[in-house]
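Asker: this is a predicted model, with the sequence first.
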Amino acid sequence: MKKPGDGKPGPGGRGLTVKVKTARGRTASSQRWLERQLNDPYVARAKREGYRSRAAYKLMEIDEKHHLLKPGQRVVDLGAAPGGWSQLAAAITRSTDEHPTVVAIDYLEMDPVPGVHLFQKDFLDEDAPRLLEEALGGPADLVLSDMAAPTTGHRQTDHLRTIHLCEVAAAFALDVLKPGGSFLAKVFRGGAENELLATLKRHFASVHHIKPPSSRADSVELFLLAKGFKGRPETPEETG
């Protein structure tokens, strides 16, 4: 695997556009997806540099601008499969199998990632947050969430379902982050995240919407980045 930031997709990596022949049983949407994958320079770069998915470059580009990842940090990766974000996080934090500082979870099966403590489990399971905290061994510096609900084809429904996952991830981040920590999560455009944004603005110094270059222009995905965690919210008992 190349070091983060080595090489960029460009004209030299594209070559000629690949056309896929129609096949029995293949839908028009799957045909378009396959052609897009075969002609995507980030997909080619991921194969060339040893990353498991093109998603690694989304985190890489965000990190290059906002400097989220540093050696020695504790990081949680929610919705980790197939492992691109975990790979990058482990490489930059210098997490090892002997002393893993990156903890990841996904209900999908996923091959082990060096330096990552991986759980194959649904993050919405009641005991999932406790397991992640125990494996982390201390407050997190960064909580990542690339979780998205399976799409239905109805944009507003997909947006609402993914916002719910982001809200659950944000609640977890408020419980495990250390002061000064950051939270990065995927959302879909749709306009229903006002309550989530208000929560993040109360508890973080700054909140940004980000569309990294490797996020496809026709994709409805955006990333919410909250930086500078102010500390755990006080309980009613503490305020009373």
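Answerer: Nice, thanks for sending it over.
Asker: only C-alpha atoms for contact and neighbour calcs from this point on.
Answerer: OK.
Asker: where along this structure do the strands fall?
Answerer: 75-78, 102-106, 116-120, 140-145, 177-188, 204-210, 221-229 (DSSP state E).
Asker: turn those into JSON lines, columns for mean neighbour count and distance to Arg14.
Answerer: Formatted as JSON lines, the strands of the chain follow (neighbours: other C-alpha atoms under 10 Å; distance: least, C-alpha to C-alpha, whole Å):
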{"stretch": "strand 75-78", "mean neighbour count": "28", "distance to Arg14": "31"}
{"stretch": "strand 102-106", "mean neighbour count": "28", "distance to Arg14": "32"}
{"stretch": "strand 116-120", "mean neighbour count": "22", "distance to Arg14": "32"}
{"stretch": "strand 140-145", "mean neighbour count": "25", "distance to Arg14": "30"}
{"stretch": "strand 177-188", "mean neighbour count": "23", "distance to Arg14": "27"}
{"stretch": "strand 204-210", "mean neighbour count": "16", "distance to Arg14": "26"}
{"stretch": "strand 221-229", "mean neighbour count": "20", "distance to Arg14": "24"}
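Asker: for the ones you listed, give me a markdown table that also has distance to Tyr57.
Answerer: Formatted as a markdown table, the entries for those read as follows, by distance: least, C-alpha to C-alpha, whole Å:
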| stretch | distance to Tyr57 |
| --- | --- |
| strand 75-78 | 15 |
| strand 102-106 | 18 |
| strand 116-120 | 19 |
| strand 140-145 | 14 |
| strand 177-188 | 14 |
| strand 204-210 | 13 |
| strand 221-229 | 13 |
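Asker: try this one side by side with the last:
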Amino acid sequence: MGKTSRDKRDIYYRLAKENKWRARSAFKLMQIDDEFQILKGVRRAVDLCAAPGSWSQVLSKRIYEEDNESKIVAIDLQPMSPIPGVIQLQGDITSMDTANKVIEHFSGEKADIVICDGAPDVTGIHSLDEYMQAELILAAFNIT
């Protein structure tokens, strides 16, 4: 029996599935935090472009499980399955309404950290894809 396309996936894909992470990108955030302690002392976090939710899972494990009073807000256009300690908003990060909902959840206080691992759907037209990525970065910067 020959190898299937699933057998060709990298080690982080397999590790993510084994450890019940929603995506292999969880390891990216954990590595950044391990090296730079970006989540140390964080009580209010925002995860932009959150679906499928692997970064929100990391925030839940490293922030919420340490301090049940912490608040984590995850935003995406797509719905996500629930994650303990994570408030999920289905919305557009370019919308003022979405920004106001985040502010409401933090009772007017500022977030300690805003993370974003978003990328637009690629079309194959390099100039358009580059433009869409720049617009997404600008939207993330503006909501921050």
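Answerer: Cool, got the structure. Not measured: the values here are computed from a predicted model.
Asker: TM-score for these two?
Answerer: Aligned and superposed, the two chains score 0.87 in TM-score terms (TM-score structural alignment, normalised by the length of structure 2); 141 aligned residues with a C-alpha RMSD of 2.1 Å.
Asker: alignment lookup: Leu108 of structure 1 to structure 2.
Answerer: Alignment note: Leu108 of structure 1 maps to Gln78 in structure 2; criterion TM-score structural alignment.
Asker: okay, now its match: neighbour count?
Answerer: Gln78 of structure 2 has 13 neighbours, counted by other C-alpha atoms under 10 Å.
Asker: how much space separates it from Ile93 of structure 2?
Answerer: Gln78 of structure 2 sits 12 Å away from Ile93 of structure 2, taking C-alpha to C-alpha, to the nearest Å as the criterion.
Asker: and the longest helix for structure 1?
Answerer: helix 155-176 (DSSP state H).
Asker: now do it against strand 204-210, angle only.
Answerer: Angle of helix 155-176 of structure 1 versus strand 204-210, following axes from the mean of the first three to the mean of the last three C-alpha atoms, to 10 degrees, is 150 degrees.
Asker: and helix 155-176 of structure 1, which residues are buried?
Answerer: Residues of helix 155-176 of structure 1 classed as buried under the neighbour-count rule (16 or more other C-alpha atoms under 10 Å) are 158-167, 169-170, 172-174, 176.
Asker: in structure 2, what residue corresponds to Ser182 of structure 1?
Answerer: In structure 2, no residue is paired with Ser182 of structure 1 according to TM-score structural alignment.
Asker: you'd agree Ser182 of structure 1 is up against Ala226?
Answerer: Yes - shown here, Ser182 of structure 1 and Ala226 form a contact pair, counting by C-alpha atoms under 8 Å, at 5.6 Å.
Asker: contacting residues for Glu98 of structure 1?
Answerer: With C-alpha atoms under 8 Å, 6 or more residues apart in numbering as the criterion, the residues that contact Glu98 of structure 1 are Gly115.
Asker: separation between it and Arg52 of structure 1?
Answerer: Counting by C-alpha to C-alpha, the gap from Glu98 of structure 1 to Arg52 of structure 1 is 22 Å.
Asker: contacting residues for Ile105 of structure 1?
Answerer: Applying C-alpha under 8 Å, 6+ apart, the residues near Ile105 of structure 1 are Asp77, Leu78, Gly79, Ala80, Ala81, Leu118, Phe119, Gln120, Lys121, Asp122, Phe123.
Asker: the second one pairs with which position in structure 2?
Answerer: When you say that, I think you mean Leu78 of structure 1. Going residue by residue (TM-score structural alignment), Leu78 of structure 1 aligns to Leu48.
Asker: which residues does the closest residue to its match other than its chain neighbours contact?
Answerer: Here the nearest residue to Leu48 of structure 2 in space, its sequence neighbours aside, is Cys116; by C-alpha to C-alpha, 6 or more residues apart in numbering that works out to 4.7 Å. Cys116 of structure 2 sits next to Asp47, Leu48, Cys49, Ala50, Ala140 when contact means C-alpha under 8 Å, 6+ apart.
Asker: from Pro41 of structure 1, how far off is Gly12 of structure 1?
Answerer: Here Gly12 of structure 1 is placed at a distance of 9 Å from Pro41 of structure 1 (C-alpha to C-alpha).
Asker: tell me which of those two has more neighbours.
Answerer: Taking Gly12 of structure 1 and Pro41 together and counting by other C-alpha under 10 Å, Pro41 has the greater number of neighbours (21 against 8).
Asker: from memory that one sits against Gly13, does it?
Answerer: Yes - Pro41 of structure 1 is within contact range of Gly13, at 6.3 Å (criterion: C-alpha under 8 Å).
Asker: what lines up with Glu126 of structure 1 in structure 2?
Answerer: Taking TM-score structural alignment, Glu126 of structure 1 has Met96 as its aligned residue in structure 2.
Asker: and its match, how many neighbours?
Answerer: For Met96 of structure 2, the number of neighbouring residues by other C-alpha under 10 Å comes to 12.
Asker: many thanks, we can stop here.
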